[in-house]
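**Student:** Give me the fold of what follows.
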Amino acid sequence: MATTKGRMALSFLTAALAAGSLTARSPQESLRVNAAADRLLAERTQLGLDADHAFRLRDSHSDQLGQTHGHFQQTYKGVKVWGGDAITHTGKDGAELPLTNALHRNITINVMPSLSEGEALAAAQSDLAPKGPFAYAPTTELVVYPEMVEVTRPGKRALDQLNADDVTRQVLRHTLAYHVHTELENEADGIRHTDYLVNAHTGAILKKWNTLHTTAATGTGNSQYNGVVSLPTNYTGTTYELRDMTRGTGGTFGNNVVTNSAHAATTSTAAGTLYTDADNTWGDGANYVEGSSTTAANGETAAVDAMFGMVKSWDFYKSVFGRNGIDGAGTATYSRVHIGNSYDNAFWSDSCFCMTYGDGSSFTTLTALDVAGHEMSHGVCARTANLTYSGESGGLNESNSDIFGTMIEFYARGGSGATIGNTGGNWTIGEQLASTPLRYMYKPSLDGSSPDAWSSTVGSLDVHYSSGPMNRCFYFLSQGATTTGNTSTTYLPSGMTGIGNDKAAAIWFRALTTYLTSSSNYAAARTAAISSAKDLYGAGGAEEQAVWNAFHGINVGAAWSGGSTDTTAPTVSATESGTSGTITFSATASDNVGVSRVEFYVDGALKGTDTTSPYSMTFDSTTLTNGSHSLVAKAYDAAGNVGTSTTATFSVSNATSGAELILNGGFESGATSWTQTSGVIGTFTGQAAHTGSYDAWMCGYGSAHTDYIYQQIAIPSTATGTLTFWLHVDSAETTTTTAYDTLKVQVLNTSGTVLATLATYSNLNKGAGYTQKSLSLAAYKGQTVRLRFYAVEDSSLQTSFVVDDVSVK
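**Tutor:** From the prediction side, this is the model:
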């Protein structure tokens, strides 16, 4: 039974999650980025976007090659598009370079939510069921969320034989949603950082994921003794502070510092007390004894390791890559040690821009060098690619921290200046915390949970496990692969030669900061790494070859074939034949080496692939709206070069007698093909659909309200034109004589003028369940009209009109 909706259309954009400050740009960089922004706006049509789309600059940087890169966030009617990213690239000479394009097209939703941000937060809190207070006030941001499905390319192998390149992601529908970020840190809940995507019309939870950037999936960290080290400190005139006066400015303490949480509850968000010492000699080099003083020498040891980790991580990014701190702008961070009692975890938080370390129970104190590097690298990722911490992108995020945590360890123990080196470090994570490491980069499956290679299920794993294939890929890239043993893979039976830490790290850092987007998956990571290798070391060299082979070693893409020095993209053109029923898409493609496949896109969405010339495919045009559409063909060669055709425009006119004239009459594609007031079409817990999951629910507020849906159809001159639909009416009205709330079924012309009201239903029709209605459209043969369902509710006592399975034949 339908119940009162109680929806509210309030402010639709709230405070976004902190994205970090932008690095101050040089005048040249500013000019280039501004020009790139202007080009994006000017090229919206070529990108498949309309005037409702715009772009917000999220970050920019210029690199050692003299290139400038701008990271832009896509918006639709002022609302952020989730995963919609564009990265512009400008050459040293100022020339425009190819765009990194992760934009979403064909968005046609109303961006006014039915729920307030408070109601969305309430939905998330209901699922989260917190027992104690939040550490920081939850944040909400309205977004356009693309609900995705993975599709295997036609003609590909069984699931267990797929390569990452065999799978593409397609958008089922775009949904208005709130992104809710929560951070619980209290005794009752423990430390839980959870993100939600909540349907902004229904309150349904579309997705949730854990966003606590910890060292291990089980909530563990690392503890490592670094021997006798030199520490940066500050003398106040009476005592010494564990304050680095040479690294970091601003932030909470003005410099990078270490603080003592003194066993404050794990829920505490207090910054802690700055560590001081009278004689400037810190720690005793031994693991912390639980329950002893946190300010005595033994308690200071954790602070020593935490500071050492910050120093080495900061110097690694600054000296090797020229990056000034975590955010690139030199903003200071801090580390809190001795949180809780025997707390087996270490984590990074963007909210406090800080790291937190427990003393451990199953593990030793968690202030390890590779832990510090791992955690600070989460902060770097958040301010560059900003990889979403869920699915394949979440695995890449976690792997990125493992990669740079490992490189920082190599750098601190065997490198200097701008050189990382290949000695001093190791290829395990957390190896000094306990008798066995947390993760094995050279063979991830040794931990019992992580896969060694990509598969179609990798995105469903916890991010600490789905990171495994990328960890192994980086190991192969740096160190190579053998033909037997733990450093071998069946995908590379002859093994491969690595290129060393310095080149491998440079390629991955450029991929992270220049080409990866928030939604990148493993296949996109391969493309980004290949582009980075070409940029840094030239096309076809040993470095690019190693990238191809390393990714092939984890079942992502082809191995280097020797012919991929080819950089010439195929040429391709596209045509379409037919206007109704089954139509045909055709393409002519050629390449200097050979075309491997042609993909056909209609209105920006992939519809099919052909691998054999002449390239063509048939398509059911009744799945498209009547009217004009665009066709684009993309041709690929074996080297991965892509050629794109110019847009071919074609028309669909499925108006033959007996054909279904209504598109998406069951609403299972959401609001596609319909125009609606906000929140009418969706899935609702208060009333099941007649069939499927979606229906159109109008009114039901118990207050003065108007809702409608309509679709424009062309009725053939030879058609009878019968409209059928299923209607469910539920009402709190008790009268049996007065129609207070009404639903009118109307015919309008294309300008919106009402030509006729075919039928009127009201609260007097309540309680009958779903009933099928049939109305004649014979008077409108040969005309193009709008078919509208128009509901009006008065100021008291709700009436809900639910429509489903609309058909005109």
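**Student:** alpha carbons only for contacts and neighbour counts from here, please
**Tutor:** OK.
**Student:** In three-state terms, how would the most centrally placed residue in the chain be classified?
**Tutor:** Central residue of the chain (CA atoms, centre = their mean): residue 519, 3.6 Å from the mean position. At residue 519 the chain is in coil, as set by DSSP: H, G, I helix; E, B strand; the rest coil.
**Student:** For the closest residue to it other than its chain neighbours, list the residues it contacts.
**Tutor:** The shortest distance from residue 519 to any non-neighbouring residue, by CA to CA, 6 or more residues apart in numbering, is to residue 83 (5.1 Å). Applying CA atoms under 8 Å, 6 or more residues apart in numbering, we find residue 83 in contact with 102-103, 145, 517-519.
**Student:** Going by distance to residue 114, which of these wins?
**Tutor:** residue 145 (15.6 Å; CA to CA).
**Student:** Can you tell me the SS state at that closest one?
**Tutor:** Taking three-state DSSP, the label given to residue 145 is strand.
**Student:** give the contact list for it.
**Tutor:** 81-83, 174-177.
**Student:** Now stretch 408-428: buried residues?
**Tutor:** 408-413, 415, 418-422, 425, 427-428 (16 or more other CA atoms under 10 Å).
**Student:** same question, stretch 60-80
**Tutor:** 60-62, 67-76, 78-80.
**Student:** so how far is that stretch off the chain centroid?
**Tutor:** Stretch 60-80 sits 16 Å away from the centroid of its parent chain (CA atoms, centre = their mean, to the nearest Å).
**Student:** Helix or strand: which one has residue 32?
**Tutor:** Here residue 32, judged by DSSP states H and E, is contained in helix 27-42.
**Student:** What helices and strands are in contact with that helix?
**Tutor:** Secondary-structure packing of helix 27-42 (3 or more CA pairs under 8 Å, 6 or more residues apart in numbering; DSSP states H and E): strand 53-62, strand 68-76, strand 79-90.
**Student:** Next, the structure of the following sequence, for comparison with the previous one:
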Amino acid sequence: MKPAPLSALWPLLATMAGYCTAAYAAPQLMAPPVTTLSPQQSSNLLTQLTAMDAARGLAPELSVRLSSQHPGTTGQKIVRTQHTYKGLRIFGSESVVVTDTAGTIVSVASTDRRGVATGGLAPLAAADVPPAISPAEAIRIAASSVAPRGVDRWPPSAELLIFPVARSVRVPAAQSKQETELNAADVQEVIERYALAYYVKTRMAQDNKPVYYDTIIDANTGAILAQWPALKTVVGSGNSQYNGVVPINTSVATSGFQMLDTTRGSGGKYGGMAITNANHSSADNPDPGNIYTNSSNSWGDGKQYVNGGSTTSANGQTAAVNALWGLMNTYDANRNALGWHSLDGNNTATYIAAHVDTSYDNAFYDDGCKCMYIGDGNHFNSLGAIDVIGHEMSHGVTAATADLVYAGESGGLNESNSDVGGEMVEAYARAGGTGSVIPASGNDWMMGTEISKNGQPLRWMYRPSKDGSSPDAWSSSLKYLDVHYSSGPNNRMFYFLAQGSRADPASDYYSKYLTRTPAAMHGIGSDKAYRIWFKALTTKFTSTTGYADARAKVLEAAQELYGASSKEAIAVQRAYAAINVGADIDEADGGGGEPQGAERIINGGFEDGINGWKGATAVIGSDPAQVAYEGTRYARMGGKGHTTNQVLTQSVSIPASATQATLSFATHIETGEVHPVAYDQLTVTLKDSVGKVVRTLARYSNKDAVAGYQLHSFDVLAQKGKTLTLSFAMHEDNSKPTFFVIDKVSLLTN
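**Tutor:** Prediction:
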């Protein structure tokens, strides 16, 4: 039998009549931790799935087995199953099964690699021949290929399974297209053959670094069929390094207090969310050490760790403050907004170990301990920034749900999910870390800006190609890139889904693939975008989901949450079209998502020079030494190092009919001041026609200096019906310079 293309197999179960329901009401929260299926419930579910397969004509040798379980929305459970042939798992062939309280199947999403189109037995004869090499030999081959001098950090494993060897081919309609014209929908995977193989997992250390790899070894020849890295990385009150004084949950210890938060999560290694001191334990085999303790409940000094200093002093505690605040906000963002408890949905506590190795420029999530390690940095600052922690912890969510293979397109989606999670946690934390929605602003849509010593982020979500390596859109070569680069297009998709795009070809927010009306798609807001994405990840994605499959499943999630022809579903299609995945469509009402409103600021990005601005307009410009928040220009105030006053203003009007009015801007603050005193200040106000201050929006000083930009947002609806002067007033004292950089000034009204 000729193997069927995967694109023909994926939707078979998902499209079966009667097994898909839509919920157009307000999104439900995910359920609290659920109990595992009883033997009777498991048997009942397997009976239903077997009957479904039998109805399709599948031979009894092709079966399913239950693999994992996590909560769904309230009243539902998610069970993931693996497809098997004579008891052996077929790699990447899986189903995600949603059941209700009675155990009845509600929906099924599948990646089916059993080689069956309409029934019959797949050509899996390779599984009928006993393996020629042992599991131990397979482990030896895999280990020697990645770390010949390596030492096991976690015990290796070798699972005998069936590996579908596939290749990408064009669909018939795309045969004559040029390579550069291909869309993700123009290609599909076709299984060429099946190999009896070992899936080998090695978690080793070599040359002072962890070397974690997954390898597929041919069980008859010993050849390496596939291989990919498995380490998910990014290159009281506490004085945090990046966020000022922040509240952190600690608990009483014998001689004071400890960084153990027993209100978030249970079980795990420490019985709650904990921060431990790795105390420079080698990254190749790190020991998490003991939970941080302190005689008082005030922690840290808010400064970068001084290399060689004590890890338990106030300076050494700062990295732990960063970590605990980040861990708390990651937990709260997912629990309060989505109903998802901890990493696995079942509220299992995790921990972060600070000060791993010496001057270590990395942070990583280790699925062996389901924990995170952060380094102090060398070329970077301490790697415990809020978006980095949200990123790494999101790898734990992926591991507990879709478990996306960390290679090719699925690996890019794995990394992208963590970037999305990091940004959403950052937005939630910046808004105070409370509430049931992800705020529309507050994050900078750039990964790792704060840890960068030169202000350059690791990744730009709105235009990934700014890093010089990540593509902005899908291409047939995407699967060959490092996963930190192949994540780029999906990051951009999510940005467009949440924030919308722009029609100006010179803008970082423009996509040439948006060819329908309007040229600038409308976003639906971060909260809705995250709910749609998270539903797709947890209830539809399988381990080998790629870009085209992701589009189909994210669209299904949007349709189930908001309706088949909803503006949210339209926005999903346009956001994916913007990265060359699927076709673009018109927005039925000229606006496919949440109205972004009318812009009342003229030249808020300063790209048109001084246009619209008055006062100290000489501060507007560009310099290779200073990166703009977006575009190339900004307003840079201060930096003189002597007594200076500068004021930059613009007249703005808020219509009396406005129902929403949001003022926002980005700031970047650099200082030469060393004392924690507000010597240099920037005051942002709104003034009436005679110059009287009607509202002071914010005051910033040299004490607020951080790496990279921070985005600030203010509700100014109370000023509707007024014409006001927006004022940025900078005062610098007579010594030590402070730069106040302003960009992306915006006043949106509806």
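**Student:** what's the neighbour count on the equivalent of residue 240 of structure 1 over in structure 2?
**Tutor:** Matched by TM-score structural alignment, residue 240 of structure 1 corresponds to residue 257 in structure 2. As a burial measure, residue 257 of structure 2 scores 18 neighbours (other CA atoms under 10 Å).
**Student:** measure residue 257 of structure 2 to residue 340 of structure 2 for me?
**Tutor:** For residue 257 of structure 2, the distance to residue 340 of structure 2 (CA to CA, to the nearest Å) stands at 28 Å.
**Student:** With residue 52 of structure 2 instead?
**Tutor:** Residue 52 of structure 2 is 30 Å from residue 340 of structure 2, by CA to CA.
**Student:** Looking at these two, which has the bigger crowd around it?
**Tutor:** residue 340 (27 against 14).
**Student:** how about that one, what's its match in structure 1?
**Tutor:** Per TM-score structural alignment, residue 340 of structure 2 is aligned with residue 323.
**Student:** Confirm that match sits in a helix?
**Tutor:** No. Secondary structure assignment (three-state DSSP) places residue 323 of structure 1 in coil, not in a helix.
**Student:** who's in contact with it?
**Tutor:** residue 317.
**Student:** cool, and the one 5 residues further on?
**Tutor:** By CA under 8 Å, 6+ apart, the contact set of residue 328 of structure 1 is 22-23.
**Student:** circling back to that earlier point, nearest to residue 216 of structure 1, of the buried residues of stretch 408-428 of structure 1?
**Tutor:** Using CA to CA, residue 428 comes nearest to residue 216 of structure 1 of the buried residues of stretch 408-428 of structure 1, at 12.6 Å.
**Student:** Matching the closest one against structure 2, which residue comes up?
**Tutor:** In structure 2, residue 428 of structure 1 lands on residue 446 (TM-score structural alignment).
**Student:** That match and residue 386 of structure 2, how far apart?
**Tutor:** Taking CA to CA, one finds residue 446 of structure 2 at 12 Å from residue 386 of structure 2.
**Student:** joint contacts of these two?
**Tutor:** Counting by CA under 8 Å, 6+ apart, nothing touches both residue 446 of structure 2 and residue 386.
**Student:** longest helix of structure 1?
**Tutor:** Counting residues, the longest helix found in structure 1 (DSSP state H) is helix 391-414.
**Student:** Who are the packing partners of the helix or strand that that one is followed by?
**Tutor:** Per DSSP H and E, the first helix or strand lying C-terminal to helix 391-414 of structure 1 is strand 428-429. Secondary-structure packing of strand 428-429 of structure 1 (3+ CA pairs under 8 Å, 6+ apart): helix 391-414, strand 439-440.
**Student:** mean shift between the strand or helix carrying the match of residue 240 of structure 1 and structure 1?
**Tutor:** For residue 257 of structure 2, the element it lies in under DSSP H and E is strand 256-258. Its aligned residues in structure 1 lie a mean 1.2 Å from strand 256-258 of structure 2 after superposition (mean CA distance after the TM-score superposition for structure 1).
**Student:** Check the offset of the following helix or strand past that strand from the chain's centre.
**Tutor:** Counting by DSSP H and E, the next helix or strand C-terminal to strand 256-258 of structure 2 is strand 260-261. Centre-to-centre, strand 260-261 of structure 2 and its host chain are 25 Å apart (CA atoms, centre = their mean).
**Student:** Check what contacts strand 260-261 of structure 2 and list those residues.
**Tutor:** Against strand 260-261 of structure 2 from outside (CA under 8 Å, 6+ apart): 249-251, 270, 272-275, 291.
**Student:** how about 7 Å then?
**Tutor:** With contacts defined as CA atoms under 7 Å, 6 or more residues apart in numbering, strand 260-261 of structure 2 is touched by 249-251, 272-275.
**Student:** so who does residue 286 of structure 2 touch?
**Tutor:** 278, 356 are the contacts of residue 286 of structure 2 under CA under 7 Å, 6+ apart.
**Student:** Let me fix that, I meant to ask about residue 648 of structure 1.
**Tutor:** Taking CA under 7 Å, 6+ apart, one finds 574-575, 630-632 in contact with residue 648 of structure 1.
**Student:** Please repeat the previous calculation with a cut-off of 6 Å.
**Tutor:** 630-631 (CA atoms under 6 Å, 6 or more residues apart in numbering).
**Student:** Could you measure from it over to residue 517 of structure 1?
**Tutor:** For residue 648 of structure 1 relative to residue 517 of structure 1 (CA to CA), the value is 29 Å.
**Student:** Please tell me how far the corresponding residue of structure 1 for residue 157 of structure 2 sits from residue 25 of structure 1.
**Tutor:** Residue 157 of structure 2 maps onto residue 139 in structure 1 when the alignment is built from TM-score structural alignment. Residue 139 of structure 1 is 29 Å from residue 25 of structure 1, where distance means CA to CA.
**Student:** That's all I had, so thanks and see you.
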